[in-house]
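Asker: fold the stuff below for me.
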Amino acid sequence: MKKAILAFILIAAIAAYFVFDLGQVLSLENFKASQADIVAAKDANPVLYITGFFILYVAVTGLSIPGAAIMSLVAGALFGVVLGTIIVSFASTIGATLAFLSARFVLRDWVQGKFGERLRAIDDGLEKDGAFYLFTLRLIPVFPFFVINLLMGLTRIKTRTFFWVSQLGMLPATVVFVNAGTQISRIDSTAGLLSPTLIASFAALALFPWVAKGIVALVKRSRG
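Answerer: Coordinates of the predicted model:
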């Protein structure tokens, strides 16, 4: 019964996003058109705006609806690089963890019953190297974050591991987007923010833990 209620709430919230065209509210064009008024209101009530923005970001990522990338830019425009990065880093990780837990609570048992044997092999691998796999996926922005949240929820990876690895792995892209947001007037879309060179740099960084692990294993074998 609890699973059905949670599933209904999630579906209703996502449906409301599309029915009421809330994507327009979270659009880059809408913010730029009202930027002066929003900044003035934020300056008058900074704590209220920080709190409200944080909660909204958690809701957007927790419900896996579009808008997180735009909100990261807005964070840079409203709060600057340092505070904006702190807000987005924690809000995105908390929201991602809520999506992760929702998928685990609603779908894990069904998937386990349907694909038990296949899932067991994946679970065994993630139990051993889950942090490495997740870190790699988080650092390469070509993989949609919301898909990672939902898929990881179907595995046995520990929640605390998911949280800290996600926060660490999403941090580089967060800094890029928040920093870009400080010049939001020059940005027309998020498409060009992650260049092939930047993505390649993230990929190289994602491979580093695997290389380090391989070197450690070789050293241990040579000593053994």
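
Asker: drop to CA atoms for contacts and neighbour counts, all remaining ones
Answerer: Noted.

Asker: secondary structure element holding the closest residue to residue 61 other than its chain neighbours?
Answerer: In this structure, residue 61 finds its nearest non-sequential neighbour in residue 95, 4.7 Å apart by C-alpha to C-alpha, 6 or more residues apart in numbering. Using DSSP states H and E, residue 95 sits in helix 68-139.

Asker: packing partners for that helix?
Answerer: When contacts are defined as 3 or more C-alpha pairs under 8 Å, 6 or more residues apart in numbering; DSSP states H and E, helix 68-139 sits against helix 2-19, helix 46-62, helix 145-153, helix 159-181, helix 196-223.

Asker: I would like the residues contacting the third one, please.
Answerer: It refers to helix 145-153. 61, 64, 96-97, 99-104, 108, 137-138 (C-alpha atoms under 8 Å, 6 or more residues apart in numbering).

Asker: check stretch 27-46 too.
Answerer: Residues contacting stretch 27-46 (C-alpha under 8 Å, 6+ apart): 24-25, 48-49, 67, 70, 74, 78, 184-185, 188-189.

Asker: mind running it again at 10 Å?
Answerer: Stretch 27-46 is contacted by residues 23-25, 48-50, 52, 66-67, 69-71, 73-74, 77-79, 184-185, 187-190 when judged by C-alpha atoms under 10 Å, 6 or more residues apart in numbering.

Asker: now those: which count as buried?
Answerer: 49-50, 66-67, 69-71, 73-74, 77-79, 184, 187 (16 or more other C-alpha atoms under 10 Å).

Asker: distance to residue 196 for those residues - can I get that in CSV?
Answerer: Output for those, formatted as CSV (distance: C-alpha to C-alpha, whole Å):
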residue, distance to residue 196
49, 34
50, 33
66, 22
67, 22
69, 18
70, 20
71, 22
73, 20
74, 23
77, 25
78, 28
79, 28
184, 21
187, 18
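
Asker: next, the second sequence, to be compared with the first:
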Amino acid sequence: MPVVTSKKGKIGIAVFVIAVAGSIWFSGLHEALTPERIKEEREVLHAFVEQNYVLSVLSFILLTVSTAFFVPGAIALVLAAGFFFGAIPGALFSVTGLTLGAVSAFLAARYVLGDWIQEKYRVPLAAFNQEMQNHGHYYLLTLRIVPVVPFFLVNILAGLTKISLKNFTASTSIGLLPASVVYSFAGRKLGSINSPRDVLSPGVVAALLLLAVLALFPVLLKNLRRIRNKDRPKRLD
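Answerer: Sure thing, here's the model as predicted:
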């Protein structure tokens, strides 16, 4: 993974990220990324997709990338993807865009602040870094399956750790897939959906929670074994 070491390079990345986030925010784009707004324009958008499929896919992925820069609306976009592109293609396009956006935010956070934080707090972070190197991909996978922490915040916080870009990318793309498939399939009936809560039935929530537990199971099992071995009395020879 290339590393930006020069001061100008890091400042350039920071300016780029701030410019992208600011442009999207002040453009009001985040206000348009709601199921209601998309439903209002769905006939026009559907006609455009049919006439310009490749351009529509590329535009959708680029728009999805923007959700990594403090812009809400990822769920609405995945719903729209299912409606305009079909369930499976919509889910794949969504995961592609979300992963690219996550990686962009991750690298920006690492290059701008990550190196400085790791150097300044090298000793206090030693145990944490070791844990992240050993199990960080399990934690990240769990947070992607059940997004209890905002999407953009996970990207930034992960960039401040020692988790590798490879593990971050793989965990993000795999973890985003289950919920993306659920929302994309639901998006086929976009007209009857008023909010993301309409999609998350008790069964769907239970299935996602089960996947999250399974993703974290290796860490839980290892910690349980460590506790048992610690409490086990030592043999006297």
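
Asker: still on that earlier bit, nearest to residue 127 of structure 1, of the helices and strands packed on helix 68-139 of structure 1?
Answerer: Taking C-alpha to C-alpha, helix 159-181 is the member of those nearest to residue 127 of structure 1, at 10.4 Å.

Asker: list the buried residues in that closest one.
Answerer: By neighbour count on 16+ other C-alpha under 10 Å, the buried set for helix 159-181 of structure 1 is 162-163, 165-167, 169-181.

Asker: so where is it in structure 2?
Answerer: Helix 159-181 of structure 1 corresponds to residues 165-187 in structure 2, going by TM-score structural alignment.

Asker: mind listing what's buried along stretch 110-119 of structure 2?
Answerer: Neighbour-count burial for stretch 110-119 of structure 2 [16+ other C-alpha under 10 Å]: 110-115, 118.

Asker: distance from the chain centre to that stretch, please.
Answerer: Once both centres are worked out by C-alpha atoms, centre = their mean, to the nearest Å, stretch 110-119 of structure 2 turns out to sit 21 Å from its chain's centre.

Asker: same check, this time on stretch 175-194 of structure 2
Answerer: 16 Å.

Asker: check which helix or strand covers the nearest residue to residue 32 of structure 2 once chain neighbours are set aside.
Answerer: Sequence neighbours aside, residue 38 is the residue nearest to residue 32 of structure 2 in space, at 7.4 Å (criterion: C-alpha to C-alpha, 6+ apart). If you go by DSSP H and E, residue 38 of structure 2 is part of helix 35-40.

Asker: how far apart are that helix and its match in structure 1?
Answerer: Overlaying structure 1 shows helix 35-40 of structure 2 at a mean distance of 1.9 Å from the equivalent residues (mean C-alpha distance after the TM-score superposition for structure 1).

Asker: what range in structure 1 does that helix sit on?
Answerer: Going by TM-score structural alignment: helix 35-40 of structure 2 matches residues 28-33.

Asker: list the buried ones in the matching stretch?
Answerer: Result for stretch 28-33 of structure 1 [16+ other C-alpha under 10 Å]: buried residues 28-29, 31-32.

Asker: and the residue nearest to residue 32 of structure 2, how far from residue 60 of structure 2?
Answerer: Distance of residue 38 of structure 2 to residue 60 of structure 2, given as C-alpha to C-alpha, to the nearest Å: 13 Å.

Asker: joint contacts of those two?
Answerer: Residues touching both residue 38 of structure 2 and residue 60 (C-alpha under 10 Å, 6+ apart): 77, 80.

Asker: related to what we said a few turns ago, show me what the residue nearest to residue 61 of structure 1 aligns to in structure 2.
Answerer: Under the alignment (TM-score structural alignment), residue 95 of structure 1 pairs with residue 101 in structure 2.

Asker: could you do residue 70 of structure 1 as well?
Answerer: Using TM-score structural alignment, residue 70 of structure 1 lines up with residue 76 in structure 2.

Asker: out of the helices and strands packed on helix 68-139 of structure 1, flag the one nearest residue 132 of structure 1.
Answerer: helix 196-223 (6.9 Å).

Asker: now do that closest one against helix 159-181, angle only.
Answerer: Taking axes from the mean of the first three to the mean of the last three C-alpha atoms, to 10 degrees, one finds helix 196-223 of structure 1 and helix 159-181 inclined to each other by 150 degrees.
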